[in-house]
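>>> Sequence plus predicted model, see below.
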Amino acid sequence: MSQHLLLPLVILAISPTPGAFQDSALSPTQEEPEDLDCGRPEPTARIVGGSDAQPGTWPWQVSLHHGGGHICGGSLIAPSWVLSAAHCFVRNGTLEPAAEWSVVLGAHSQDAPPDGAQVRAVAAILVPDNYSAVELGADLALLRLAAPARLGPAVRPVCLPRASHQFAHGTACWATGWGDVQEADPLPLPWVLQEVELRLLGEAACQCLYSQPGPFNLTLQLLPGMLCAGYPEGRRDTCQGDSGGPLVCEEGGRWFQAGITSFGFGCGRRNRPGVFTAVAPYEAWIQEQVMGSEPGPVFPIQPQEPQSGSREPTEENCTIALPECGKASRPGAWPWEAQVMVPGSRPCHGALVSESWVLAPASCFLDLLSSGRPPRDLEAWRVRLPSRPRAERVARLVPHENASWEDASDLALLQLRAPVNLSAAPRPVCLPHPEHYFLPGSRCRLARWGRGEPAPGPSALLEAELLGGWWCHCLYGRQGAPVPLPGDPPLALCPAYQEEEEAGRCWNDSRWSLLCREEGTWFLAGIRDFSSDCLRPRAFFPLQTHGPWISHVTRGAYLEDQLAWHWGLEGEETEAQTCPPHTEHGACGLRPEAAPVGVLWPWLAEVHVAGDRVCTGILVAPGWVLAATHCVLRLGSTTVPYIEVYLGRAGASPLPQGHQLSRLVTSAPPLLCQTEGGSWVLMGMAVRGSRELFAAVGPEEAWISQTVGEAHFLPPSGSPYWPPVGNNLCPPDLARASGSPRAVLFLLLLTPLIQS
């Protein structure tokens, strides 16, 4: 199983000051009670989506240190024994030496331990013989302490369930730890123990959720001994650094450890609850390992059996949580559209990303941040949201640290003074995780961004189709550069818009964001097109790389997993690719053989538009020539100009017989490749503004055949001849390249020019 998002919940999340923990337990121990009690903390007032725990609330929680810092959690089950997760201690199939680990008991903050914190060396680490990887189960470990812990108000053992113990599905339990508060977002100082309430999910419900394709189309087969806890809608979960810590449930006034934090697909993601090692099935193994210890772990009899009917049916219909973001009644009616109103400036367009935060270009405000201090007039700023009768006040402005010098980071977050009710008209847009891969062919739209002008023309002209990563990367990348694989940050996102192909409009004075739809849900995929060349597909800076920053600042923005997984041909998107070299003759680099002057390429035609522009055409039949749309039509115009086509010339002189255009249809510059029999085949039309990338002509065969009956096509058994390596080959799979732009074909019907 891919490990890309399968996260054993262990990471070096925090590093306390060296020497911060002193072993206060080395002094003479106090007298232990005659009967070891368990699961009863001192009375007190009462992680992802969690909150600070009160001191003494979870006295069995321990911190496992390696190399001077917290690595995993654990639970005290007896004075000399700690229960944790096996994956914390097994590296590449090898169990790490016990002498390298220490256990901190009775700590509430990792920054400054309170009085009564104890440190113990580890004498032995025991894991089940059948443990190999977290997703294969048996992820638990026992640590024998070199010296027993001193029990007291801050250090007490938790109760363990017997093998027959049953926890009712839906029971509210608690997980604790010092792990990350979000993915890749460590717990901030002073590193106080976190607690989060999670509900137990039955095996059938959990398996149903994990059978739905999730991040990178991964599913999971739950195994015996695994336990799920969380919520279908996500947002509350354990995370890296919480591994090995306890999941405890209260029964009859005692706390029983139901699970051990094991792994998850990310943290707090929708339909991806946390997976824990169930403790009850391992009663016999635990008893066997601790045999002879006095006192040992306590396995109280269950206070009461689960209520009748609480057992989950085997055939259960689970409820899949749907995204809470990215819903629009129709394209163009964006319920997350936000206008930031700054006194003395034009409105700055952004997007609502959570109940309390708006994302917008930092360039709208950089002149107000030049001093490095928050703007003085922030109290006068307002944010307009759809269907809100009053503008919202702004409490804080957080620009991206690289916003002033890097266009790709031209972002700022504005916190609203009061959260908005998302059950009403304003709705947040979905944001992509860093590994999100927008599939070639995704349907996208433009939305206003920054201080750009409104879109010209009807909204239908804003619709686009996303090009494949190979095309986009190589248009703007360097020759020979490796193309990012799905899941790696892309260089850019390139949509092919109808307005560029048909209306010929160029919106250089406007700023846009790119919205792409997956399964009816809209994602903010890219910001600001960085191309000033109207003849190339528009390119946007991808938003994926900024997901962690947005999540860290907002602690509540709607980052959503990928929803569409129509990858096309098997393995097509995961093959390593590089950009073709730039040559005088384009990507193919096909050099013509010696030929008589003037008939170098007998099918080439010169298309003269209104006497001042010349582009290349291809003779595809006695009366038909293909030519480039952007060569025929001026930008912003739909009027067909006067056109002359010259055949049988390749820059030769004198001019051959001219032909006058009598009918207009569509075309683009050509890519020609040679068959084994020596014939040349029109394989593609150059992508707008590029001599290296081409749109395949093959998919247009039916339309061309219908329009030009005498056009000749390569037989199905025929194939182009690819010259030896080193000759700058055409991409062999050009005709089926995923996400390649469609060839937009203008066919020119010729009539002889009447000479006066």
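Received it, and whenever you're ready, just let me know what you need.

>>> only C-alpha atoms for contact and neighbour calcs from this point on.
Noted.

>>> Can you mark which positions in stretch 231-250 are buried?
231-250 (16 or more other Cα atoms under 10 Å).

>>> Quick one: distance of it to the chain centre.
22 Å (Cα atoms, centre = their mean, to the nearest Å).

>>> now do stretch 103-122
37 Å.

>>> Got another one to weigh against that:
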Amino acid sequence: MTNGTLEPAAEWSVLLGVHSQDGPLDGAHTRAVAAIVVPANYSQVELGADLALLRLASPASLGPAVWPVCLPRASHRFVHGTACWATGWGDVQEADPLPLPWVLQEVKLRLLGKATCQCLYSQPGPFNLTLQILPGMLCAGYPEGRRDTCQGDSGGPLVCEEGGRWFQAGITSFGFGCGRRNRPGVFTAVATYEAWIREQVMGSEPGPAFPTQPQKTQSDPQEPREENCTIALPECGNAPRPGAWPWEAQVMVPGSRPCHGALVSESWVLAPASCFLDPSSSDSPPRDLDAWRVLLPSRPRAERVARLVQHENASWDNASDLALLHLRTPVNLSATPRPVCLPHPEHYFLPGSRCRLARWGRGEPALGPGALLEAELLGGWWCHCLYGRQGATVPLPGDPPHALCPAYQEEEEVGSCWNDSRWSLLCQEEGTWFLAGIRDFPSGCLRPRAFFPLQTHGPWISHVTRGAYLEDQLAWDWGPDGEETETQTCPPHTEHGACGLRLEAAPVGVLWPWLAEVHVAGDRVCTGILLAPGWVLAATHCVLRPGSTTVPYIEVYLGRAGASSLPQGHQMTSAPPLLCQTTEGFWVLMGMAVQGSRELFAAIGPEEAWISQTVGEAHFLPPSGSPHWPTGGSNLCPPELARASGSPRAVHFLLLLTLLIQS
């Protein structure tokens, strides 16, 4: 159906007796479709009644490759736990089409009771999605996932053998993803529609067969009195403690330093492709794999490498600097080694997530104490705009991000800018660790660091490995205010990142990143504001004594305004500047406090030419980007910062007295 309209039957045909769609069609034959019938109450798959009858223009030629299936009567009861089979030519896994020669696939699934299935689908999945299992639906699969039907299998049969006959228990209908944990496949229960099927085919000869259900034998599984709903836990991402990573892998290549990667399945290790690219051979990876070894935790011997698969964009795209190494012998997964969890493309790592930095590539051991590797994930808007382009649209939750920014302390211990790729980003959700990001952006000393997100590469990893542990999002606590879902754009940009960005997690009035303490002559402290890396703006009346033209001894402290008390004997002389937040979310300096007042401010706008000529890198908003002045109460200009914002008109009549101090 398209837009509620049944498509013409003449546009459809049925090919019978096919096993390989690209192979010989011996015994196969085609029949035109004379009519298509669907239940009157069908609207969409999630609401049930997802079945159709196609009347052939002429009967099929029955034989060994073409034979009708038995249909169950309405009274037919398929025992929960029964092993049944689903078949189809659909994707072999999510976003991974069936390759040539398109041979018919089959998967063994176990029937799940309605109560069990409803319990599993009542657990919040990606974006808190749950599902109501309705009458006429049937579930089959496994709580742990890994085996399932997939896109392109819809309409195919789910058949169960009873008494030597195959009954069609279900019709492949829908599911969330393919083979995801606690998300079994949902099928149309054929038995529910016996009366409807009989009504539609009445008068047809021969009609479908509804044999009586065979009698159960002692070997048949018994119907459980009560169904147990056991939520399957992730089989990946469990570490005894942060830093003791059971998936840590070291790839040993003769003549090179060890390359650190991560075990992602029983047979595959993920690592940076740059470890293995030979600059002298046009970025072609070496092929002498016999001498390569992989060291895994608690393994008595090193693993041998059978194959190296590098990402097709690895040689020119830092975000795709990935390679997969196929181990010759699969490892038995246990507490160690254990694979790390990988995110699906729609995974949204929540701001505030607890993360760690782990060794990646050919990096040296971590410097400083273990706490050095702790990190907290920042908001997507803040991170994207710091490294993105001016005016760029910020990806919404569920869209693959361009960057992941963890906040962590490093400069005090390391004393340099980490410009190599020795770290990956591990983030924890409900006790489970995900490999969230790989290597950091080439960003000089700009802070915080940004990592390339891994979720964009989930389909590639899954396609190559056919067994990597991609796991659904586990944490959904967006807080009382939820998460920003409206489209946002990025503020003005300089070579040092976006201006006007403030960490959302910081309390109002504390650690505004552009505020500076200007200490004058040892006892006075003025409020300054950072305009560019080399320039701070402050009020003249605070810095200079009345009638004096001599500049006193001045020290400027950055990054601590409002976070700590002033030294004994010091007092804040000038009022805070006036900052206003635009509707896009970034902050703009509107005025500097007039001497002796907390309500009147000297406007910054009229001094654009003078400030631009002096500083050069100060960034002014275009007229269309001016802050929004609310008519009523608003937190765009918080009283904690400016006490009272004053009248916008009054600001323009004030004289701007400023002094630029080069730090």
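Received the coordinates, thanks. These figures come from a predicted structure and were not determined experimentally.

>>> returning to what we had before: sort out for me which of the buried residues of stretch 231-250 of structure 1 are in helices.
Judged by DSSP state H, the subset of the buried residues of stretch 231-250 of structure 1 located in helices is empty.

>>> Just the ones of those in strands?
Among the buried residues of stretch 231-250 of structure 1, the ones falling in strands (DSSP state E) are 246, 247, 248, 249, 250.

>>> Of those residues, which is the nearest to residue 386 of structure 1?
The closest of these to residue 386 of structure 1 turns out to be residue 247 (Cα to Cα; 42.4 Å).

>>> Which stretches in the stretch 601-750 of structure 1 count as strands?
604-609, 613-621, 624-627, 643-647, 658-663, 670-675, 680-686, 694-696, 720-721, 746-752 (DSSP state E, counting those that start in this stretch).

>>> contacting residues around the first one?
In other words, strand 604-609 of structure 1. Residues from elsewhere that reach strand 604-609 of structure 1 (Cα atoms under 8 Å, 6 or more residues apart in numbering): 614-619, 625, 627, 631-632, 641-650.

>>> In structure 2, what range does that strand match?
Following TM-score structural alignment, strand 604-609 of structure 1 has no partner segment in structure 2.

>>> Can you give the distance of that strand from its chain's centre?
46 Å.

>>> Same question for the third one.
How far strand 624-627 of structure 1 lies from its chain's middle: 43 Å, per Cα atoms, centre = their mean.

>>> post-alignment, that strand versus structure 2, mean distance?
For strand 624-627 of structure 1, the mean distance to aligned residues of structure 2 following superposition is 6.6 Å (mean Cα distance after the TM-score superposition for structure 1).

>>> Residue 105 of structure 2 pairs with which position in structure 1?
That one, residue 105 of structure 2, aligns with residue 194 by TM-score structural alignment.

>>> pretty sure that match contacts residue 177?
Yes - shown here, residue 194 of structure 1 and residue 177 form a contact pair, counting by Cα atoms under 8 Å, at 5.5 Å.

>>> neighbour count winner among the two?
Set side by side, residue 194 of structure 1 and residue 177 show more neighbours around residue 177, with 34 against 25, by other Cα atoms under 10 Å.

>>> Not counting its neighbours along the chain, what's nearest whichever residue in structure 2 pairs up with the more buried one?
When structure 2 is aligned by TM-score structural alignment, residue 177 of structure 1 is paired with residue 88. Spatially, and ignoring its direct neighbours in sequence, residue 88 of structure 2 is nearest to residue 153 (4.9 Å; Cα to Cα, 6 or more residues apart in numbering).

>>> what's the counterpart of residue 476 of structure 1 in structure 2?
Per TM-score structural alignment, residue 476 of structure 1 is aligned with residue 387.

>>> and what of residue 555 of structure 1?
Aligned by TM-score structural alignment, residue 555 of structure 1 pairs with residue 466 of structure 2.

>>> need the contact list for that match.
residue 93 are the contacts of residue 466 of structure 2 under Cα under 8 Å, 6+ apart.
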